[in-house]
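# No letters, just coordinates:
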């Protein structure tokens, strides 16, 4: 069965009485090059185990199964489970895990499914869960790489550099935890139904916490405060985030080597780290 052939997809879904769910952000691939290229980019191969989130009817799952030693595909929509039983019948190294990835015990899942293997993530993520899922995966520290197809604008924000319009608190979070690469774009016509936006494939390569950050909790408190009110200067934005006087905050900003009127969107990880240290010294 060609899981990217639109006529075969429609026949498959019709046999099972399946209806698309907008609330679950379901868009199935209809161009075979897309799952092939995503699987190639994921690093799946001998000695790897791949966690897939939201396999749909399984086109990416099949490609991953051809490369990796093991694939665990987590699917929330129980209406897709009998379909996956059919489409993945020829993939003995795939386990479909029913459930919500946000509620699963990830360490236990990885230990059970990928013992002795290098764990990776590869997924076509529903747009509406991108941020919480990536946050969960990065904070877990379980995976050697995370390759996902997401909305292009979100991928651009994740990879954005300081001083650009796309740069924000989530950019800093992702770049703190991982190297970020926007690999290629996927147009709407590659999906059924076609979404209204272009997708992009993003690879995150987790790394050790930056050595310049000495207090992670305070670092991210500064980051959130800085971007909480983007139109304000860093000084004014931080006034509502920390119980320090404006004079004290101004002194911290200057001691960190930053202009008094700088805005948070201009700061990179090292600058945020210096500022967090200065604020900590007065807190």
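All right, it came through fine. Just so it is clear, the model here is predicted, and its values are computed rather than measured. Numbering: from 1, shown residues only.
# make it CA atoms for all contacts and neighbour counts henceforth
Will do.
# Distance-wise, check residue 185 relative to residue 37.
11 Å (C-alpha to C-alpha, to the nearest Å).
# Kindly tell me how buried residue 191 is, as a neighbour count.
By the measure other C-alpha atoms under 10 Å, the count of residues near residue 191 is 18.
# And for residue 176?
Residue crowding around residue 176 was assessed by other C-alpha under 10 Å; the count is 21.
# so it is in which element?
Element membership for residue 176 (DSSP states H and E) is helix 169-177.
# helices and strands around that helix, which ones?
Helix 169-177 is packed against helix 130-140, helix 152-159, helix 216-228, with contacts defined by 3 or more C-alpha pairs under 8 Å, 6 or more residues apart in numbering; DSSP states H and E.
# Give me the next element, helix or strand, following it.
strand 178-186.
# And the helices in the stretch 1-150 of the chain?
Along the stretch 1-150 of the chain, counting by DSSP state H, counting those that start in this stretch, helices occupy 6-16, 33-42, 59-65, 81-87, 106-113, 130-140.
# Of all those helices, which one comes closest to residue 210?
helix 130-140 (14.2 Å; C-alpha to C-alpha).
# hmm, who's touching that closest one?
Residues outside helix 130-140 that contact it (C-alpha atoms under 8 Å, 6 or more residues apart in numbering): 101, 102, 106, 107, 143, 146, 150, 174, 177, 178, 206.
# Go ahead and build a PyMOL selection from the buried members of those residues.
A single PyMOL command selects the buried members of the contacts of helix 130-140 (16 or more other C-alpha atoms under 10 Å):
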select buried, resi 101+106+143+146+150+174+177+178+206
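# before we go on, here's another structure to hold up against the first:
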């Protein structure tokens, strides 16, 4: 079954991107196919997509041979997604619901990749949630996610750069994150005010003996007052100043100068 162009589907179903849901639709099939190619071959692979909307990226993932499970909370989009499911029999499962409340591991029995043009208003929360499972390596094999470019740069930032902060440490402490592609604002309908970019993350070996929650507390304290020296920003965290001393980290340094490994080292001493 041939699917009609996405613009036609949107017009027929009277769909418009909802600002409240952080939606922006992508229509360019070539661009969508390039996004679907970032994780590598998806033939026969399980893929989770969050916020498919009318199904532009969904179509590209299915064209790439993936078995897609899509979570969509906007009921208006369900009829358009049902048409996509009909065109790819047995390859698309649509779940109506809130991705913030659904644990992906309950949807899959084996490994799966996550590929999504994330709704802007919940993108960061979903991303940190997928990174923070206590069990590691995770069931997901990679994350290929569209963010506002500013957020994407914060995820891949190196120490001693203005974008480096909590998000970079959390993304890089047990994964490899790279900026895979920039997407111009004009590619979307309606065009957002900012540029977008796609981040690709693959899991790496987890440093042993570190609690995600402790690492979050350390980065929160350190970057919460990023202009202050560590001896000031970390003094409210029991054991943190002693940890700096044990690791030979100068307490006069500021948070943005610490490497991911140094943050992990502090968190390891506080995890015990």
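Ah, there it is. Everything numeric in this text was worked out from a predicted model, so none of it was measured.
# before we move on, back to that, now render the helices of the stretch 1-150 of the first structure as a markdown table, adding distance to residue 258 of the first structure.
Shown next, in a markdown table, are the helices of the stretch 1-150 of the first structure (distance: least, C-alpha to C-alpha, whole Å):
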| stretch | distance to residue 258 of the first structure |
| --- | --- |
| helix 6-16 | 56 |
| helix 33-42 | 39 |
| helix 59-65 | 47 |
| helix 81-87 | 55 |
| helix 106-113 | 40 |
| helix 130-140 | 29 |
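# any idea which of these is most buried?
Compared across the helices of the stretch 1-150 of the first structure, helix 59-65 shows the largest average neighbour count, a mean of 24 (mean count of other C-alpha atoms under 10 Å).
# residues in the second structure aligned with it?
Matched against the second structure by TM-score structural alignment, helix 59-65 of the first structure falls on residues 56-62.
# How about stretch 150-161 of the first structure?
Using TM-score structural alignment, stretch 150-161 of the first structure pairs with 147-158 in the second structure.
# thinking again about what came up before, which stretch among the helices of the stretch 1-150 of the first structure comes nearest residue 93 of the first structure?
Nearest of the helices of the stretch 1-150 of the first structure to residue 93 of the first structure, taken as C-alpha to C-alpha: helix 59-65 at 6.5 Å.
# contact partners of the closest one?
Contacts for helix 59-65 of the first structure (C-alpha under 8 Å, 6+ apart): 3-4, 29, 32, 35-36, 38-39, 44, 50, 52, 55, 71, 73, 88, 91, 93-94, 123.
# Identify the residue of the second structure aligned to residue 30 of the first structure.
With TM-score structural alignment as the criterion, residue 30 of the first structure matches residue 27.
# quick one, what contacts that match?
6, 7, 56, 187, 188, 189.
# Distance to residue 13 of the second structure added to the residues you listed, as JSON lines?
As requested, those are exported to JSON lines (distance: C-alpha to C-alpha, whole Å):
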{"residue": "6", "distance to residue 13 of the second structure": "11"}
{"residue": "7", "distance to residue 13 of the second structure": "10"}
{"residue": "56", "distance to residue 13 of the second structure": "14"}
{"residue": "187", "distance to residue 13 of the second structure": "21"}
{"residue": "188", "distance to residue 13 of the second structure": "18"}
{"residue": "189", "distance to residue 13 of the second structure": "16"}
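# between those, which is nearest residue 211 of the second structure?
When the contacts of residue 27 of the second structure are compared against residue 211 of the second structure (criterion: C-alpha to C-alpha), the nearest one is residue 56, at 38.0 Å.
# sorry, back to before: pick the one among the contacts of helix 130-140 of the first structure closest to residue 196 of the first structure.
The closest of the contacts of helix 130-140 of the first structure, once distances to residue 196 of the first structure are taken by C-alpha to C-alpha, is residue 150, at 12.8 Å.
# quick one: contacts for the closest one?
Contacts of residue 150 of the first structure by C-alpha under 8 Å, 6+ apart are 124, 125, 126, 127, 130, 199, 200, 201, 202.
# Kindly recompute the last result at 10 Å.
By C-alpha atoms under 10 Å, 6 or more residues apart in numbering, residue 150 of the first structure lies in contact with 123-131, 185-186, 198-202.
# Check which residues of the match of stretch 150-161 of the first structure are buried.
Buried residues in stretch 147-158 of the second structure (16+ other C-alpha under 10 Å): 147, 148, 149, 151, 152, 153, 154, 155, 156, 157, 158.
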